[in-house]
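1. Okay, sequence plus prediction incoming.
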Amino acid sequence: MLTDDGVPVEAVYEPCTAGSGAPVDAAAESLAIVVAHGFTGSADRPAVRRAARAFAQRAAVITFSFRGHGRSGGRSTVGDREVLDLAAAVAWARELGHARVVTVGFSMGGSVVLRHGALYTDVDADTDTGTRTGTADSGVPDASVRVAARERHRGRTGAHSDAVVSVSAPARWYYRGTAPMRRLHWVVTRPSGRLVGRYGLRTRIATEEWNPVPLSPVQSVPLIAPAPLLLVHGDRDPYFPLDHPRMLADAAGAGGAELWLERGMGHAENAADDALLTRIADWAVAACPIMDN
């Protein structure tokens, strides 16, 4: 795939298996799940492949490597321009004939699917763009910001998601409240850390700082509606404590998101067991029913 800013991104398409040899029904053929991995992950990492196998029992699956990861080009911007990578994958799913697309992101990918859900919409169906406004103390952009952001990202047709699942995502940028996040910031911000990232973690990291700072996850969440949103977080996540998913759920407002707090779960795709992955896939199918013409 090629992103709108010209970065080549490796991607893998897997048709729905429907599990145990069962016939693939119309709902499964219509739906595609696009998987957005965490920082230092890639399309061929074991945890991502395991998630893809679980999801493929319910729908077609696209996995890809964010820029700077795996065999994709470019350098990682740790959640900023990665939204363009996700948009390319979603658009590819629609080009392959899938009428409904659900994005499922883990950790960094979880923040990317939230921003993508806010910035890319179905232009034909989006009749209320700009109607949800934030207050000064909510951190939510006002209507003019929302309209400007969406206009900026309407270049690729069909790049919007129909439902969003964010697993182990941060609520806010620059969080350093845990030891793993302090180590991650060292990897991203220091020259010696970026060397470790490149040669030890197989992740090429951009040296430029964000300019401008992208819309944060908590700012993005209120803009995702009317698309369904599922937030999943483990109560033993060593990176982001439970105030992060609760902040995201609060920002979504009443009925704006479903929140699953998973007992005993750690962080992201490495901690998501098969049972949880299957539940996520079932939620995706239920969230995007086939509509009668």
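-> Cool, got the structure.

2. okay, CA-based contacts and neighbour counts for the rest of this
-> OK.

3. Residue 259 - how many residues pack around it?
-> By the measure other Cα atoms under 10 Å, the count of residues near residue 259 is 17.

4. can you tell me the helix or strand for the closest residue to it other than its chain neighbours?
-> Computed as Cα to Cα, 6 or more residues apart in numbering, the closest residue to residue 259 that is not its neighbour in sequence is residue 231, at 4.8 Å. Secondary-structure assignment from DSSP states H and E places residue 231 in strand 229-234.

5. Name the residues that touch that strand?
-> In this structure, residues lying in contact with strand 229-234 by Cα atoms under 8 Å, 6 or more residues apart in numbering are 163-169, 242, 245, 249, 256-267.

6. For the closest residue in space to residue 170 that isn't next to it in sequence, what is the enclosing helix or strand?
-> Across the structure, with Cα to Cα, 6+ apart as the measure, the residue nearest residue 170 apart from its sequence neighbours is residue 244 (5.8 Å). Secondary-structure element containing residue 244, defined by DSSP H and E: helix 243-252.

7. Presented hereafter is structure B, for comparison with structure A:
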Amino acid sequence: MSSEKEGAFHIVDVPSITPGPLRATLRTSDGVRVEAVHAPYKAPHTDSVTDTAIVVAHGFTGSVDRPAVRRAARAFGRRAGVVTFSFRGHGRSGGRSTVGDREVLDLAAAVAWARELGYARVATVGFSMGGSVVLRHAALHKDPADGARTDAVVAVSAPARWYYRGTAPMRRLHWVVTRPAGRLVGRYGLRTRIHDRDWDPVPMPPVEAVPLIAPTPLLIVHGDRDPYFPVDHPRMLAAAGPAELWIEPGMGHAENAADDALLARIADWLSVP
């Protein structure tokens, strides 16, 4: 595998934003087709919409139609327009998963699409593998003229460093990714098509991306009962650059463990100027 915050959510009239849910197939800069869904926000009892979109980056083996992703989209949709998508090798998207490397291109396509839909402000929220992707994406897309740039970043249950095998779930994941038999399990058991090549070159680790994100606002969220990555990962990320850190008592891993109350708090954080 290869390698000043813009303000609160405020309700405005944005005629160019599509008025209803929309499915699309995006094409990344390296030619991969990525399925995506846009759900616009509308204030209750009005025809107004918000000028902000949240782009959701799911975890490994997730997809745009997985229940936990749809639940997150509904929670965020109470405050903003929402774009969800399936990373390469997941769902109906093409290509094969590179487990966080070239997935940055998938996220860039989704963010650019949100801006094409008419949103003036776009935030990214990533879970687990998607958390590592939103960090690297924010570090790589900082030019104000870049249509794929993000205006705020939230990484939930993200690793700080690559090749971590310190927990049993991560050892199992490495078996799935690196062994032919594991990739068969990934394809047929987890519905995830995984690339059979090692990273070359190794992509920038998330902890090295964090210092490059400022002045874009950054929030790190992690559960203190995460079975994949212990709390030294989020602490390392938060210490690497300007970031707010939430360690959530009793929370497990990623979108499956993020309840509606936490998702609402994340949306509230994104709305703070």
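-> Done, it's in. Please read all numbers here as calculations on a predicted model, not as lab measurements.

8. TM between them?
-> Comparing the chains after superposition, counting by TM-score structural alignment, normalised by the length of the second structure, produces a TM-score of 0.89; 248 aligned residues with a Cα RMSD of 1.1 Å.

9. ok, back up a step: now check the second structure for the residue matching the residue nearest to residue 170 of the first structure.
-> Residue 244 of the first structure is assigned residue 233 in the second structure as its aligned equivalent, the criterion being TM-score structural alignment.

10. ok, its match - contacts?
-> Counting by Cα under 8 Å, 6+ apart, the residues that residue 233 of the second structure touches are 158-161.

11. Make TSV out of these and add distance to residue 116 of the second structure.
-> Rendered in TSV, the data for these read as follows (distance: Cα to Cα, whole Å):
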residue	distance to residue 116 of the second structure
158	28
159	31
160	32
161	33
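
12. Which of the residues you listed are buried? Put it as a PyMOL command.
-> The following PyMOL command selects only the buried members of these, with burial defined by 16 or more other Cα atoms under 10 Å:
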select buried, resi 158+159+160
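
13. how close does residue 2 of the first structure sit to residue 22 of the first structure?
-> Here residue 2 of the first structure is placed at a distance of 34 Å from residue 22 of the first structure (Cα to Cα, to the nearest Å).

14. quick one: which of the two has more around it?
-> Neighbour totals were compared for residue 2 of the first structure and residue 22, and residue 2 leads with 16 against 9 (other Cα under 10 Å).

15. do you know how far the more buried one is from residue 151 of the first structure?
-> The gap separating residue 2 of the first structure from residue 151 of the first structure is 21 Å, by Cα to Cα.

16. and if you look at residue 198 of the first structure?
-> For residue 198 of the first structure relative to residue 151 of the first structure (Cα to Cα), the value is 35 Å.

17. for residue 165 of the first structure, same thing?
-> Residue 165 of the first structure sits 23 Å away from residue 151 of the first structure, going by Cα to Cα.

18. So between these two, which is more surrounded?
-> Counted by other Cα under 10 Å, residue 165 of the first structure and residue 151 do not tie: residue 165 has more neighbours, with 26 against 14.

19. Am I right that that one is in a helix?
-> No: secondary structure assignment places residue 165 of the first structure outside any helix; it is strand (DSSP: H, G, I helix; E, B strand; the rest coil).

20. which position in the second structure aligns with it?
-> Applying TM-score structural alignment, one finds that residue 165 of the first structure aligns to residue 154 in the second structure.

21. List the contacts of that match.
-> Contact criterion Cα under 8 Å, 6+ apart gives 124-126, 131, 134, 218-221, 266 as the residues in contact with residue 154 of the second structure.

22. Equivalent analysis for residue 89 of the first structure, please.
-> For residue 89 of the first structure, the contact set (Cα under 8 Å, 6+ apart) comprises 1, 11, 34, 62, 64, 159.

23. mind checking what the fifth one lines up with in the second structure?
-> Using TM-score structural alignment, the equivalent of residue 64 of the first structure in the second structure is residue 85.

24. Check whether the counterpart of residue 201 of the second structure in the first structure sits in a helix, strand or coil.
-> Taking TM-score structural alignment as the alignment basis, one finds that residue 201 of the second structure is matched in the first structure by residue 212. The three-state assignment at residue 212 of the first structure reads coil, by three-state DSSP.

25. now residue 279 of the first structure
-> With three-state DSSP as the basis, the three-state label of residue 279 of the first structure is helix.

26. and what of residue 144 of the first structure?
-> Looking at residue 144 of the first structure with three-state DSSP, the answer is helix.

27. what's the burial count for it?
-> The tally of other residues near residue 144 of the first structure (other Cα under 10 Å) stands at 12.

28. Repeat that for residue 124 of the second structure.
-> Other residues near residue 124 of the second structure number 30, with proximity taken as other Cα under 10 Å.

29. Repeat that for residue 192 of the first structure.
-> Taking other Cα under 10 Å as the criterion, the count of residues near residue 192 of the first structure is 12.

30. what does residue 185 of the first structure give?
-> Residue 185 of the first structure has 15 neighbours, counted by other Cα under 10 Å.

31. about what we covered before: I'd like to know how far the match of residue 64 of the first structure sits from residue 125 of the second structure.
-> Looking at residue 85 of the second structure against residue 125 of the second structure, where the rule is Cα to Cα, the gap reads 12 Å.
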